[in-house]
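Participant: just coords:
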């Protein structure tokens, strides 16, 4: 497909052509069940997919792309994740963690060659934040940069970057090192061109990741020099730039989740319709209906999140302060991805325990989504901290009363009034903060669902989804208000062997 055709074709036609290509390469030219169990995508498969220029949706029109429209980005992610979650994540990394930040924050003279190589040479890019010693504690990173002779010298280590050893470009985070050797508190972002020997990232180890086989991960050593015009600019601080970038990425997780959850639902319905036990199919069993209904609820939530994200997460928006919304989207929908895969495997019986089963693969592939870009427990805690800070500022303690006037929950809170009408303890332990974050995240999600219903989305799906969310919220409230707590006993070995008492 030529660049002119890419820009002139309607998105419906573009997406249809892309889906047909996926069907062809995964089921006709090759067998996705076979290569989903080996490392990497077959080169011919990936060549045919990239020939459709799926990443053009995240490239500005003036540089030959389709215009960085969030709706189109999420549509491509959904189409890919229905067939292959690793493929969708590969696109998600390129779109949210490289192309969109470059489009928003890179200098104009730097953008053109990068976007051209993505379109013409099928280049890819990723983001380097995480370090071996600091994980989610990004503000303590030790990768440093010093400036001399028009270039920034970047030194340090990064690991668990998706597309390790495969990406042609990297966005790399580091902290400025002063003359005294101390690192600045703020964070700088740089574009590194891996095809330039001076800017090359050195892969010291590839990790044997348990899922997402198609995506290489590893440990990277940095000792490179990049021109000064490859430093990103535009945020008032580097930390705000990072928050804007990460929140935008988290708000586009629903695109990757959408196709995956729909596939889990379709597979579950088909299997249970065809599987006969005692003269009836599995869909006749009440518990099976409940289990699939929960996947269907996740489908509805995800649809609502995609619609919301399409309106609110464009690169023209400033998202650094959108912590509650972004964290709710990422944590809730990735919890639901994992639950959907677990349900499909359970419903599939013994066949679900085969490695080639899409549910079995989905368990390990989706599990990582609950960890990277902030573990869900951390994000739920941050949601609680943000909301409790607002409640204290307004001198409010009743959770329902606050959520009823909070812009992200005002439309949905009435559905949960009976459950949420209690005074909140403002000195919660961290485990309870996670429970509270789960509650708030799901009330926020219900608000998205209601908005989607107002736009004409099927009312029966909306109604059933609210009921399912009410069930989840009730369970989390029960955990939040349960008074007793367990204590870890680390020196448990003495006096704890059952053999001594038998």
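Facilitator: Okay, I see it. This one's a predicted model, so the numbers in the text were calculated from it and none came from an experiment. Numbering: from 1, shown residues only.
Participant: use CA for all of it now, contacts and neighbours both
Facilitator: Noted.
Participant: next, count neighbours for the nearest residue to residue 74 once chain neighbours are set aside.
Facilitator: Leaving aside its chain neighbours, residue 74 sits nearest to residue 255 (4.4 Å; criterion: Cα to Cα, 6 or more residues apart in numbering). If you count neighbours by other Cα atoms under 10 Å, residue 255 ends up with 31.
Participant: how close does residue 255 get to residue 192?
Facilitator: 27 Å (Cα to Cα, to the nearest Å).
Participant: got the contact list for residue 167?
Facilitator: By Cα atoms under 8 Å, 6 or more residues apart in numbering, residue 167 lies in contact with 123, 124, 125, 126, 194.
Participant: any idea which element it lies in?
Facilitator: Assigned by DSSP states H and E, residue 167 belongs to no helix or strand.
Participant: quick one, helices of the stretch 301-450 of the chain?
Facilitator: 323-347, 358-367, 376-393, 399-405, 417-420, 430-454 (DSSP state H, counting those that start in this stretch).
Participant: try this one next to it:
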């Protein structure tokens, strides 16, 4: 039985979300993938917010039927959305990745101004970490944040890239260096920048191989000024905010990977049981059933790791105590998505690489992004190993 870590209540919630996504998202997947119609996504975000599904991570704000909503349920929403369209799932996951630090680290005035509109589906959020010269190595950030004492404002300058929801978000969380004299990662600070801020621009948008319909681009800040209250957490405390945000994002990405993997797997199983080749169903051939079996156990492993990490978070475990498990979930689920998408294309043959014969080729393109975003597979392996060998300082 799959869903081993899920309760009866969790499974009932999955059935509810699946019905919702089939009704609301499924009819619009062609608008998102083929036409790259972002307005279709915005309409879906609004419906998702109205249904209360964007508040699952915030029990103090959630008003639905679940007695104990949490990351487990947010992962289920992520998985069911990604099963139908990973581009749309990226849009809502990015918004939640922005909402999470606002809820946890922002002042009450900011929560009222920026958090509720995101959770109600009326606006989008974005997180800005990656830079032209900096990916996983956050210690090398070149973005600078300084405080103008006289004006009582934070002043931000720098460029971020590969930012989801760039130019479409209503608010951006930006990390930068406030004290370059401190040891690496000790001088990082996070601030909120509204989309209308003077000096905030979006130099270009990227054309990705997959996730068509999602918006990813650059965010540039030229002496952008925001009020002092727009600080998240404490000055020079940005790295801890980043760590908690990464744990959240990586578990959510576990759900994303599961959704893509399951979608590919279902296509492969259906084809293997219906296609006749050399007088037999394709699935009767050893090389094919070997692929199906490998996809099956990999999906189960990814699901167990992802739901374990989500349940750990919901039980109150976080920070460095969740880093290993969150990284394992992200690593295994996203690599499984790539494996399943690749094997599905192979099983389908020519149909697998042709748009006219289903979505296997789309899943193949979409899946390849997953082991890169939110911390590469290599970075996840580093984080896992660093927890397993705490007496050693591993060399990146």
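Facilitator: In hand now; what should we look at? None of the values given here were measured: they were computed from a predicted structure.
Participant: TM-score for these two?
Facilitator: Scored against TM-score structural alignment, normalised by the length of the second structure, the superposed chains reach a TM-score of 0.85; 378 aligned residues with a Cα RMSD of 3.0 Å.
Participant: okay if I get the helices of the stretch 301-450 of the first structure as TSV plus distance to residue 206 of the first structure and mean neighbour count?
Facilitator: Conversion of the helices of the stretch 301-450 of the first structure to TSV gives the following (distance: least, Cα to Cα, whole Å; neighbours: other Cα atoms under 10 Å):
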stretch	distance to residue 206 of the first structure	mean neighbour count
helix 323-347	25	24
helix 358-367	18	23
helix 376-393	25	19
helix 399-405	46	20
helix 417-420	47	16
helix 430-454	33	23
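Participant: and the ones you listed: which comes nearest residue 71 of the first structure?
Facilitator: Nearest to residue 71 of the first structure among the helices of the stretch 301-450 of the first structure is helix 430-454; the distance by Cα to Cα comes to 14.6 Å.
Participant: how much space between the residue of the second structure most remote from its centre and residue 32 of the second structure?
Facilitator: Distance from the centre of the second structure peaks at residue 279, with 44.0 Å (Cα atoms, centre = their mean). Applying Cα to Cα, the value for residue 279 of the second structure to residue 32 of the second structure is 39 Å.
Participant: got it, and residue 360 of the second structure?
Facilitator: Taking Cα to Cα, one finds residue 360 of the second structure at 16 Å from residue 32 of the second structure.
Participant: can you tell me the centre-most residue of the first structure?
Facilitator: Short answer for the first structure (Cα atoms, centre = their mean): residue 253, at 3.7 Å.
Participant: thinking again about what came up before, show me what the host helix or strand of the residue nearest to residue 74 of the first structure is packed against.
Facilitator: Per DSSP H and E, residue 255 of the first structure falls inside helix 253-274. Counting contacts by 3 or more Cα pairs under 8 Å, 6 or more residues apart in numbering; DSSP states H and E, helix 253-274 of the first structure packs against helix 70-83, helix 85-94, strand 280-281, helix 286-312, helix 323-347.
Participant: what's next to it, contact-wise?
Facilitator: For helix 253-274 of the first structure, the surrounding residues in contact (Cα under 8 Å, 6+ apart) are 73-85, 88-89, 92, 281-283, 292, 295-296, 298-299, 302-303, 305-306, 329-330, 333-334, 337, 340-341, 344, 347-348, 359.
Participant: buried ones among the residues you listed?
Facilitator: For the contacts of helix 253-274 of the first structure, a burial check counting by 16 or more other Cα atoms under 10 Å picks out 73-85, 88-89, 92, 282-283, 292, 295-296, 298-299, 302-303, 305-306, 329-330, 333-334, 337, 340-341, 344, 347-348, 359.
Participant: and the contacts of stretch 233-250 of the second structure?
Facilitator: So stretch 233-250 of the second structure is contacted by 93, 97, 100-101, 105-106, 175, 177-179, 185-190, 232, 318-320, 322-323, 326-327, 329-330, 374-375 (Cα under 8 Å, 6+ apart).
Participant: from the residues you listed, which land in strands?
Facilitator: The strands, defined by DSSP state E, take in 175, 177, 188, 189, 190, 232 from the contacts of stretch 233-250 of the second structure.
Participant: contacting residues for the second one?
Facilitator: For residue 177 of the second structure, the contacting residues are 141, 142, 143, 144, 145, 187, 188, 189, 236, taking Cα under 8 Å, 6+ apart as the criterion.
Participant: run the last query once more with 7 Å
Facilitator: Residue 177 of the second structure makes contact with 141, 143, 144, 145, 187, 188, 189, according to Cα atoms under 7 Å, 6 or more residues apart in numbering.
Participant: aligned counterpart of it in the first structure, please.
Facilitator: Residue 177 of the second structure maps onto residue 175 of the first structure when the alignment is built from TM-score structural alignment.
Participant: how near is that match to residue 130 of the first structure?
Facilitator: The value you get for residue 175 of the first structure to residue 130 of the first structure, if Cα to Cα is used, is 13 Å.
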